[in-house]
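# sequence and predicted model, in that order:
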Amino acid sequence: MINFLNKYKSKVGFTYLLLLLGFLFSWLININFVSERAVSSLTQLQESHTKLQAQSTFDNIQQFLENRVKLLAELGESPIVTSSVMGVELASANLTDLLNDRKILGSKENIYITDFTGELIYPKPTVNFSRPPFIEKIIEKIIDHEAPLVLTIIKEAEQHYFSIAMPVKYNNEVEGIIRFDIVSYSIEKLLVELIKDDHYAVSFVNKNEVFFQTAPLNDYSLVSKYLIANTVMTLYFHRSTSQLQEEKEQYIWQIGSTLTVTTLFSFALLAFLIRSLLINPLKKLAISERKTKQSEERYQLAIQGSNDGIWDWNIAENDLYLSPRLLSMMGYGKALDHKLENADKLFMKYIHPDDEVKARHALQEHFKNDTPLDFDFRMQIANGNYRYFRIRGIAQKGANGRGIRMAGSLSDISELKEQSLALEKVLEEAKGANIAKSDFLANMSHEIRTPMNGVLGSLQVLKRDDLSDSSKEMVNMGIKSSKNLLSIINDILDLSKIESNNISLESLPTNIIELFKSIITELSFLAEQKRISLVFTLDKNVHTYWLTDPVKLRQIVLNLLSNAIKFTLKGEVNIRLSEQNDTLVFEVKDTGIGISESQLTKLFNRFEQADSTTTRNFGGTGLGLPIAKKLTNLMGGEITITSKEQVGSTFTVVLPLKKTELKSHDTLELAQVQTPQAQRLNILLAEDNRINQKIFNAIVGPTKATIRIVNDGIEAIDEVGKLQPDLIFMDIQMPNMDGVKACEIIKNSHPNIPIIALTANIMKRDIVKYTQAGFDHCLGKPIDVDKIYILIKKYTSVFMANKK
């Protein structure tokens, strides 16, 4: 036994020795061969990088100079400059104005202008002025036409700057010289931006005379030299030889270190693998077999305990296995052999004919596009009846991409499917009932608004007459009662649209502050009547413009505020507007009758008030608060209330709106307006209702406009051809031809005639329909006199402007 172990140990030691020798041999070869190739590649890379750096540096300096040469040339061609060097006395003052505040590429540079003798013209020489020595050379070169421009380098305060000189010509003769020193940007600063380290050096040489160099060139070797365009100045680009050698040595050291580490790692990994292979593989095999057995036992247990049936289809052999549970679901029990031949035909034999196409499509998509196989279908069971099943599975594909095996589960979902179908039927019936309800409410709205037009229109006309105080009070009461009735109709329509999800939100730039102020103004009359204070508190940090639906927001505020005024007998109603964490917040606080804690739970129920006695004492339908809450929720916000009986209530609304800097869209101002004067305006009214015709005449008559009335759309089209009115008011529902069709026909031939829809159909889908037909505005019935006067005033102004 001991001899066997010694022999085994000797073989292991020998193996490790071979590995060590192999490591040393491979390490020596890699160090010599790879290092040599790496140094060669590094040298080429360094040369290439250095040349690119040199070219880039030259291109940037060349571009830097060219941009300024162009501007200097343009300045030298200026008539003022030309006249000045030629001695025109009048041009001297103009030259000073031209150059005193002149900037070159946004910077103030030193600009000098001399005549052909070298006498300084600009700036005016001082008493102690002496001409720099290098100026003589510049004058000589330019006057003698030796160079189109002269580039030199000057030094000031230990900094170097480019100086550019060019001739000022007249009739192609040199009359003077314009020069500027680029003192806003030193050469040192320019090169620091272009060359990020001290590996490189740059020098400027003019005919073997070094004008400038960034460093002593003892340790540098020349890389490239470039002649600056249109000059005799040459740029020399150098590279540090010591730095170059240092980089090579560092690179060689890194390569050697890396090779050493990787070779050692490879040796260690190989040693680890050999050590692992010497461990008894039978132990791992035993563990693997035990896990496999446990997995198979779990699988069998899962199949037996599952309520789903299991199927396994060997496509290559066309062999189908069905689990006992699956056979039981189909009513066959154990009487049928679990393995059935012709599996591909068996499935289609029992499937319902109406589901066959769906099943084939699902299988094709699964095999072709790997779409999950999961669909419902009907299948015939043993007693001949059809039941609903859900099949799920996955295919195994061969090397050619074709399916070779498929397995999955089958679930009986008949009861669940029947419940789902019943629910769909109920939902469809509910949807139909909801549509019928909406249509009924829309029709009722139209039928109520049409006669209300006569009532409210008559009252508004009477209000503008010279009446006694008691008569005015009666008229105001009539108008108020009519508007309350309209408000009830609108609340019912709004609640219907919200509950049927037939309402959409707009996102428009809205001046929130002006919106709240307009509501305060609108409701201040109600507060004054009850002798209570209506207070508006605006926090300082409130942003002005927000993206929201202004109509819906106005409705929320109006409902809460009018509700507070209604239930406040004395004291005040305070509305406060603020913003918190980029959300809009407003509170409506009153000193009214308050609400008990037990009544708060039904506060937002529709057609219901907290206490039934409040309906008798204060009136109302109980829809205002439910609509406000539902609109708030629809806008993603929250409404809360705190209240105490005989003390008052506070409603708080938080809306997650977005701020904007865009301005609000223009809207019609609804303030009381004076009767406009429209003597030269021809107005056509298309309306079949005689009462509405008389009301319109009574409202519009005082404007002195010429009014023509027709009874339907056909008459309107004929009248437009004869009269060509300046403005058309058109009812929608008329005999023979409705207003929508008439508007489309008129707009095709007379697109510039504005047409206003007068309609009792004011639901959003109706307004969209009218706008698409070509109507310029839509006014709901009953007609608001102020709105009509605003539109007449607007189009009278347009008419008069066009006449001019």
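Thanks, I have it. Numbers count the residues shown, from 1 in each chain.
# CA only for contacts and neighbour counts going forward, please
Will do.
# surely residue 678 touches residue 702?
No: Residue 678 lies out of contact with residue 702 (C-alpha atoms under 8 Å); the separation is 9.1 Å.
# for these two, indicate the residue with more neighbours.
More crowded of residue 678 and residue 702, by other C-alpha atoms under 10 Å: residue 678, with 22 against 13.
# ok, that one - contacts?
Counting by C-alpha atoms under 8 Å, 6 or more residues apart in numbering, residue 678 touches 703-705, 792-793, 796.
# now do residue 254
Counting by C-alpha under 8 Å, 6+ apart, residue 254 has no contacts.
# secondary structure element for it?
Element membership for residue 254 (DSSP states H and E) is helix 241-278.
# same thing with residue 165?
In this assignment (DSSP H and E), residue 165 forms part of strand 159-170.
# output the contacting helices and strands for that strand.
Contacts defined by 3 or more C-alpha pairs under 8 Å, 6 or more residues apart in numbering; DSSP states H and E place strand 159-170 against helix 2-76, helix 79-85, helix 133-143, strand 150-156, strand 173-181, helix 187-194.
# check it against this one:
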Amino acid sequence: MSNLKPAIGSQRVLLLLPTAKDAEITVRLFDENGFESHICHNLDELCEEVHLGAGAVVIAEERLLDDADGLVERMLREQAAWSDLPVIILTLPSEINLRALDGWHQSANVTLVRRPLQIALFLSVIRSRLSDRLRQYTVRDLVETLDKRGREFRQLADSMPQMVFAADRRGRLEYLNHRASAYLGVSLEEARRLQWTEAIHPDDADDAQAKWRRSIDGGVTFQCEVRVRDVRTNRYRWHLARALPIYDETGVIARWFGTGTDIHQQKLTEQKLSAALERAAAAGAAKSEFVANMSHEIRTPMTSILGYAELLEEKEQDPEKLQFLSIIRQNGAFLLEIINDILDLSKIEAGKLEITPERFELATFVHEIHSLMQVRAAESGVRFGVEFEGPVPETLRSDPKRLRQVLVNLVGNALKFTKDGAVRLVVSHRGNQVVFDVIDTGIGMTEEQVAQLFQPFHQADASVTRRFGGTGLGLAISHRLALMLGGEISVVSEAGAGSTFTLKLDAGPSPMRSAIPGPTDNGDQPSVRLKKACRLLVVDDRRDIRFLAGRILSGAGAEVEYAENGYEAVQLVESQLATQTQPDLVLLDMQMPTMDGYQAAAELRSMGYKKPIIALTADAMQGDMDRCLSSGCNAYLSKPIETEKMLRMINEHLSPNGNA
């Protein structure tokens, strides 16, 4: 049988992955592990390459679900009788489409592998499926000449480490190789008189019988992972049982040819990996909960620190004391930046940070960055300017909030590390990309420092942390956000000669604009006051927060009532509804003992309170408003409370067009 050779390409892995970058990484991984691979760019090319010969197909879930014409399904259905091409589907972390993908198990040799990939397990699956595919080609050659070369077939089968069997069209055994006979402890004659399910673990028998019936009824390949009893040890070991239907010249199933491959160690490894993944998921959930709680526990007292510092500034005339209060507020704001960085990194790692693209005016957006960072530049004594290099698109489709976060971080870093000179934000259009260059004349970096720049919690060296502070998270977050926005960040730097950080984003279709107006100075915004004769209810379990909010609101012209928790607020409003004296608006903390804000908002709505409810939350892990809105709130404010922002939001909801 040494002249039996697999067809050309029978061990080739075809790849149809989300991006060219994914395909490049996978090909390199396969090359390192001795796998032959070929990159396909679309479904048509994939199907064509399968006909040329393939050992397995690796396809991303989103590419498979885009197959509206059913090309892959039709290709698999039209395979030769001997062929059962392994298809490995790389699923997304979400379980939304698992039910749809699970249907493939009934009609194809499909293995689902979750992303992000566990490399060792992924390579093990590929190796196993290629081995299985090689046996299919061997089986093909054997089956085609079975009548003429029966003796050679039995010799080959008896030399195989797998259990090998042949059965008639109804599944009655016609042949067992030596391995099967020895493992099961029966001769062929004895096996013919027994039910084959007697050798299978009772917990696996029903599933195996159901799949076997479907295979007989549908004439499709039988495949099932079952535990089979070894009579020599009286113990069960996991096997992959497979049987291929063999058709006669009229197209009717004449017999079945099958194998049982010992996969016990692989199965145990998978179970261990699965348990490890479950533990990791539990640890990740615990981490997310801890970060959310940490956010609340830090943001709530920071509300008091910054708020009371602001109140003191309004009453203080002594320049030295005003300087001290300014330092308190600046360092409080710095601490909040660190908290936000940690929360953002946690959300990115947990896959909970969402990108919400929208179209916005590019020039206006850039000038807002200039206005925002000009204050920080003035404090640092560094010149900061914005330049437009040539025509740029009028609009850009991206997530402005996250893009602003990236650019503010890059400009802020440049200002922090520039003692003398200037920082420039240069916007240009190159090819089909909008390019943002942040150029500084600061301390610069060595090649070694640049290579480690985008790692979390890492700065150039320990002296940088001592001299300039920071956690080293900002650039790591900016790098990941840039990728999520469909762009990339690169850096060119020289120690002692400054740095240039470059952010590139796809521009998309948009008219070009040559004349870019300069930034406008709107001057100081006037202090916000509330509508006259408005009554507000502040609900918070922290006395200092209630007092702070009350001072701000009463100073803006409101009459203020207080409640210490959700239950007390519900009781108060219920009594006021009876006399039509309910508050015009409720400021409601969401994390309180006795009854939290979510329950309180729902109760207030159920009893008929229809006026605005604004949530006060320190839970930045849930910043998408969904939970607040679904409980009955109209809007939400994150702690620490920003006075002007709070007063403007209240005015909006008390306006004639609002809900009050």
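Cool, got the structure. Bear in mind the structure is a predicted one, so any value in this text is a computation, not a measurement.
# still on that earlier bit, so where in structure 2 does the helix holding residue 254 of structure 1 end up aligned?
Per TM-score structural alignment, helix 241-278 of structure 1 has no counterpart in structure 2.
# tell me the helix or strand right after that helix.
Downstream of helix 241-278 of structure 1 (by DSSP H and E), the next one is helix 281-305.
# what are the buried residues along stretch 406-422 of structure 2?
Buried residues in stretch 406-422 of structure 2, defined by neighbour count with 16 or more other C-alpha atoms under 10 Å: 406-418, 422.
# output the residue interval of structure 1 matched by it.
Aligned using TM-score structural alignment, stretch 406-422 of structure 2 spans residues 556-572 in structure 1.
# give me the residues contacting the matching stretch.
So stretch 556-572 of structure 1 is contacted by 516, 519, 523, 526-527, 530-535, 573, 575, 588-593, 618, 624-625, 627-629, 631-632, 651 (C-alpha under 8 Å, 6+ apart).
# off-centre distance for it?
Using C-alpha atoms, centre = their mean, to the nearest Å, the mean C-alpha position of stretch 556-572 of structure 1 is found 39 Å from that of the whole chain.
# repeat that for stretch 6-14 of structure 1.
The chain centre lies 73 Å from the centre of stretch 6-14 of structure 1; the measure is C-alpha atoms, centre = their mean.
# residue range for it in structure 2?
Under TM-score structural alignment, stretch 6-14 of structure 1 has no counterpart anywhere in structure 2.
# does anything pack onto the host helix or strand of residue 325 of structure 1? Which helices or strands?
Per DSSP H and E, residue 325 of structure 1 falls inside helix 324-329. Contact partners of helix 324-329 of structure 1 among helices and strands, from 3+ C-alpha pairs under 8 Å, 6+ apart: strand 309-314.
# read off where the strand it packs on ends up in structure 2.
The counterpart of strand 309-314 of structure 1 in structure 2, using TM-score structural alignment, spans residues 163-168.
# what do you get for stretch 169-178 of structure 1?
Alignment note (TM-score structural alignment): stretch 169-178 of structure 1 is unmatched in structure 2.
# distance between the ends of that stretch?
Stretch 169-178 of structure 1 has its terminal residues 10 Å apart, counting by C-alpha to C-alpha, to the nearest Å.
# quick one: buried residues of that stretch?
Neighbour counts over stretch 169-178 of structure 1 (16+ other C-alpha under 10 Å) mark 169, 174-178 as buried.
# closest to residue 361 of structure 1 among those residues?
Top of the list for closeness to residue 361 of structure 1, among those and by C-alpha to C-alpha, is residue 178 at 84.8 Å.
# state the distance from the counterpart of residue 641 of structure 2 in structure 1 to residue 15 of structure 1.
Aligned by TM-score structural alignment, residue 641 of structure 2 pairs with residue 783 of structure 1. Taken as C-alpha to C-alpha, the spacing of residue 783 of structure 1 relative to residue 15 of structure 1 amounts to 106 Å.
# neighbour count for those two, which is higher?
More crowded of residue 783 of structure 1 and residue 15, by other C-alpha under 10 Å: residue 783, with 24 against 13.
# quote the end-to-end distance of stretch 164-176 of structure 2.
From its first residue to its last, stretch 164-176 of structure 2 covers 6 Å (C-alpha to C-alpha).
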